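Chemist: what follows is a protein structure lacking sequence information:
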């Protein structure tokens, strides 16, 4: 059952690869024509050399004929070399263009995959599919183009020429060679599963390395180096074992087929020797046959090598196609509305949502927020605060109920227009590789230098930016480089200050900033929040005391609702949270 499944996967993967190759069929036809020319010239060279030999072995040595045959043979070898060079250039172009198209489509799919996929798959495995697996596939595809066409054409051409020279000796070759194909086919079936396991294990290893590098400070802080090394050693050992098995079995192909080919060559030599002695064949023609026996069996070595390499290539291609064929984000409907400038009236009606179907999170959630109101969301970890933000931004769609903006269901709006109406500052900062200016401009690419400067000053980021080596033109890496956590967060706040969206989401936006700067930022936020609907997720209750509505969440439900004074007066869950932070 497993063998049938693997065979079906291989067939399906091969069909998908051929669909990509179809785009370059013109170049492919040209490559085949060049392969035919190359093979014809290669096959004619032994005939010329055989004629030259016949001019030597008998009493009357014909020097002029020998010279002309060798010159013609040398010319054909030169033309063959040029033809093969052009063929290799074309094959490289086709192979790498196909890989370029596949990788481009994979990256395009990454941008439309739902967050659910990204959240449930390790980043390292995804990177491994797009980079390492595609590279492995490229190597196999290139070998296939380079050797498969010439190999098949050489087999057919050599067989035809040998049949015209001597049918009996040709039958000796034809009878023995199928054994070579049988050996190659048997080994290829065994190696596919091994190469697939190798590719999957490589993905696991990449994921673990990515995880450790990204969290190196945490690993060192908790003295987890030994455990991390042991886990890596186990993964590395697993990869070494499956790689060794795959390589060992695939390496058996060439020696096995070479053995069969040597038997063929010996058979031709013995049969040809008796034919020469009987006078039915000249020594020159016999030398041609020996040369053709080599040429006929050589493609079997090459094709068997290609088949083995293709097992690895198809295993890698299957993984990348799994990613490409993943179900993307539900596209916006054709009649989806574009939200131009939202007023900021938000309504949640009987909203239910869970990440895992059998594990309930948010149920029957109701909320009404008026224009310009500040809504603070508090509660213990895992109560659904960040999940609510994900639903408001349509990073996830609700399972039941609806969320409305200005009386419009957000499912009826385009995602892009909805998100452009929100300004978002998260606890986890995100910066891209580029200048400080480019990072600030992300939400408003056409912003002027004056606007950027004003936003930076409002966010209290200008003072540290101008101290950087090149100020706003300083280039930083995606992890912020030498910037502190607080400085990175100030840059993210500056982005929002620059956009001035009608709605704001602040998820622990000042968690990495010192108290003195936080007070300044709060005053800047207060100016920014005037007239704008704001959702503030906070653990430090001192930062949300002036909110219009405070939602106290627990286990996905609103258990208390009101402003700061009202909730304290109730002496409920909020009061306990507040008092626990300010005890004494």
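Modeler: Perfect, thanks for sending it. Owing to the predicted nature of the structure, the values given are computational and were not obtained by experimental measurement.

Chemist: make it CA atoms for all contacts and neighbour counts henceforth
Modeler: Will do.

Chemist: residue 553 should be in a helix, yeah?
Modeler: No: under DSSP: H, G, I helix; E, B strand; the rest coil, residue 553 falls outside any helix and is assigned strand.

Chemist: hmm, residue 385 and it touching each other?
Modeler: Yes: under the criterion of CA atoms under 8 Å, residue 553 makes contact with residue 385 at 7.4 Å.

Chemist: the more surrounded of the two?
Modeler: Neighbours were tallied for residue 553 and for residue 385 using other CA atoms under 10 Å; the higher tally belongs to residue 385 (26 against 23).

Chemist: where along the stretch 1-150 of the chain do the helices fall?
Modeler: Applying DSSP state H, counting those that start in this stretch to the stretch 1-150 of the chain gives helices spanning 2-22, 25-57, 63-112, 115-120, 123-128, 134-143, 149-165.

Chemist: which elements pack onto the last one?
Modeler: The one in question is helix 149-165. helix 25-57, helix 167-176, helix 283-324 (3 or more CA pairs under 8 Å, 6 or more residues apart in numbering; DSSP states H and E).

Chemist: hold the first one in mind and look at this next one:
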């Protein structure tokens, strides 16, 4: 089957502001809660930046009392205790406690509100994404890897959740803290503020140098980690092949190389990022020293109180925090918007047309299925099926054969409406299948594919997947009809046996028998068997073939076959090549023609004889 190219992951948004506006509009119904959380965050910042100055006034009261006492001592007066106003100090401390308690309450409310909102937003986005995915055509899945879709549904959603839950309020609080601290510093001393600001360009220089470097190395680290994980997963899944071809040393060597690249990328990322905080601390400490020295001089001159210098020193410590935090948030915001863009890309994908068609009903057409002048292509201007015509009467067994790429599976995809025809019509009992909802069409059909799909659960539940309303007896009868009951009962837990991931605790043939039992339970009008016996041994093939023959009794069936020996008893064999029907007839008729089918059959028969 031809498929469009798979798209790769996005590391940065292509249109930052458009995606940002779209993400904000998506959160519209939670705007009141977000505003409340932001107000709580701002309130907490205000409490935090006011507290040092209030606390500094207590130091001033103590200092003034000590100075007054020292003056009395110097004047020769007897001083039993320094005249410190402890009542005022206690009242100041009570105010500080209230401020810190209020700050904690504001931050707690903000965190609870944003956690609730962020989870609600991502919950809704996941629901919308799931609903969207169900409306997308099969061509979308052909053009995207499973890992890519899962990454968008899980990892990208988590990025958005983290941003909304913490990074958004951090962004707001950092902004207000920077200007709030600057304002409080100016209320104390504009001269000390200038001294504190002298190191600001140096801080910005450090952040602007190290942050992009760190971001680049962390991106490389994540890339190498993904490559390493892929190699580990590939080696684990293909360990039998690796052992069979004695490639253990090669696999170990490849792992060492990838692990070494990951180590180098990770080491560089950690090394560069670790420089930022020591450098910022150095700048902060230099700032602290300059302010302490000059502030001390101003205290001796009476220009500033000791308490205000103490508060100013605290503000100096707080001043660099918003800059560092904003630098770190830059990468997070870029990553989040890129994640949102990847999710919105799926939202913008064209959906299947769910409106019923209005194609004329051909009352004279009594066939179960009719392909009438069907044209189809996966890629525009590269036609695959051209002027395809086929009439299938009720109860007929149709085998579709041909070389790889002939269009066999495409015919099934069109019948199931996984894809829509470009031209022509596919009718069931005279009515175009586009006149009916896809669900109604598919209720009439069931498939057994080459790759048997079973989910993690019990054998009983896997069979019951064909019809959820089925009773236990009906499930067992379906298993018996599919020749699966015997091997199921031989398992330790019988029908309650849990199938592990990929159902590897039973054989490929047993998995196929379970999928056939599922189809028996569904009891469809039309069955589709797509290369259902191509990957099993001869003995199991006979069991599966017997089960499929029984399944096909009194039903219309389509069999896409690779082993031509399995379709000798088909009522009609449709031989395809390059999207065209080149021959039609039963086995004997086609062999007598000595044409394309006979060449295929003889080539396969001779090959099997030589191998036996």
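Modeler: Arrived safely, thanks for sending. The model shown is predicted, which means the values in this text are computed figures rather than measured ones.

Chemist: out of the helices of the stretch 1-150 of structure 1, which one sits most buried?
Modeler: Of the helices of the stretch 1-150 of structure 1, the one with the most neighbours on average (mean count of other CA atoms under 10 Å) is helix 134-143, at a mean of 22.

Chemist: run the angle between that one and helix 63-112 for me.
Modeler: Here helix 134-143 of structure 1 runs at an angle of 150 degrees relative to helix 63-112 (axes from the mean of the first three to the mean of the last three CA atoms, to 10 degrees).

Chemist: relative to residue 322 of structure 1, how far out is the residue nearest to the spatial centre of structure 1?
Modeler: Nearest to the geometric centre of structure 1 sits residue 130, at 1.9 Å (CA atoms, centre = their mean). Using CA to CA, to the nearest Å, residue 130 of structure 1 is found at 11 Å from residue 322 of structure 1.

Chemist: re earlier: ok, now which ones touch whatever residue of structure 2 lines up with the residue nearest to the centre of structure 1?
Modeler: Aligned by TM-score structural alignment, residue 130 of structure 1 pairs with residue 153 of structure 2. Contact partners of residue 153 of structure 2, counting by CA atoms under 8 Å, 6 or more residues apart in numbering, are 126, 129, 343.

Chemist: can we see that at 10 Å?
Modeler: 122, 125, 126, 129, 130, 147, 339, 342, 343 (CA atoms under 10 Å, 6 or more residues apart in numbering).

Chemist: turn those residues into a markdown table, including distance to residue 504 of structure 2.
Modeler: What follows is these, written out as a markdown table (distance: CA to CA, whole Å):
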| residue | distance to residue 504 of structure 2 |
| --- | --- |
| 122 | 34 |
| 125 | 34 |
| 126 | 30 |
| 129 | 31 |
| 130 | 28 |
| 147 | 21 |
| 339 | 34 |
| 342 | 34 |
| 343 | 33 |
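
Chemist: for those residues, work out which two are farthest apart.
Modeler: 122 and 147 (19.7 Å; CA to CA).

Chemist: out of the helices of the stretch 1-150 of structure 1, which is closest to residue 448 of structure 1?
Modeler: Closest approach to residue 448 of structure 1 among the helices of the stretch 1-150 of structure 1 (CA to CA): helix 63-112, 28.3 Å.

Chemist: compared with structure 2, how much does the closest one deviate?
Modeler: When structure 2 is superposed, helix 63-112 of structure 1 averages 3.5 Å from its matched positions, counting by mean CA distance after the TM-score superposition for structure 1.

Chemist: which other helices and strands contact that helix?
Modeler: In terms of contacts (3 or more CA pairs under 10 Å, 6 or more residues apart in numbering; DSSP states H and E), helix 63-112 of structure 1 is packed against helix 2-22, helix 25-57, helix 134-143, helix 283-324.

Chemist: would you turn those into TSV with distance to residue 436 of structure 1?
Modeler: Output for these, formatted as TSV (distance: least, CA to CA, whole Å):
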stretch	distance to residue 436 of structure 1
helix 2-22	40
helix 25-57	45
helix 134-143	33
helix 283-324	33
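
Chemist: among those, which is nearest residue 536 of structure 1?
Modeler: Residue 536 of structure 1 lies closest, by CA to CA, to one member of these: helix 283-324, at 35.5 Å.

Chemist: next helix or strand past the closest one?
Modeler: From helix 283-324 of structure 1 onward toward the C-terminus, using DSSP states H and E, the following helix or strand is strand 346-353.

Chemist: what's that next one aligned against in structure 2?
Modeler: Strand 346-353 of structure 1 corresponds to residues 369-376 of structure 2 when matched by TM-score structural alignment.

Chemist: do stretch 35-51 of structure 1 as well
Modeler: Counting by TM-score structural alignment, stretch 35-51 of structure 1 falls onto residues 41-57 of structure 2.

Chemist: how far out from the middle of the chain is the matching stretch?
Modeler: Chain-centre distance of stretch 41-57 of structure 2: 42 Å, with CA atoms, centre = their mean, to the nearest Å.

Chemist: and that stretch, how far from structure 1 on average?
Modeler: Mean for stretch 41-57 of structure 2 is 2.4 Å (mean CA distance after the TM-score superposition for structure 1).

Chemist: contacts only, for the aligned partner of residue 428 of structure 2 in structure 1.
Modeler: Pairing criterion TM-score structural alignment: the partner of residue 428 of structure 2 within structure 1 is identified as residue 405. By CA under 10 Å, 6+ apart, the contact set of residue 405 of structure 1 is 339, 342, 343, 344, 345, 346, 347, 348, 369, 392, 413, 418.

Chemist: now do the same contact list for the residue mapped onto the last one from structure 2.
Modeler: Matched to structure 2 by TM-score structural alignment, residue 418 of structure 1 sits across from residue 441. Taking CA under 10 Å, 6+ apart as the contact definition, residue 441 of structure 2 lies against 415, 416, 417, 428, 433, 434, 435.

Chemist: show me what the helix or strand hosting residue 259 of structure 2 packs onto, helices and strands only.
Modeler: For residue 259 of structure 2, the host element (DSSP H and E) is helix 248-300. Secondary-structure packing of helix 248-300 of structure 2 (3+ CA pairs under 10 Å, 6+ apart): helix 190-197, helix 200-237, helix 239-244, helix 306-347.

Chemist: for residue 542 of structure 2, find the nearest of these.
Modeler: Going by CA to CA, the one of those nearest residue 542 of structure 2 is helix 239-244, 26.9 Å.
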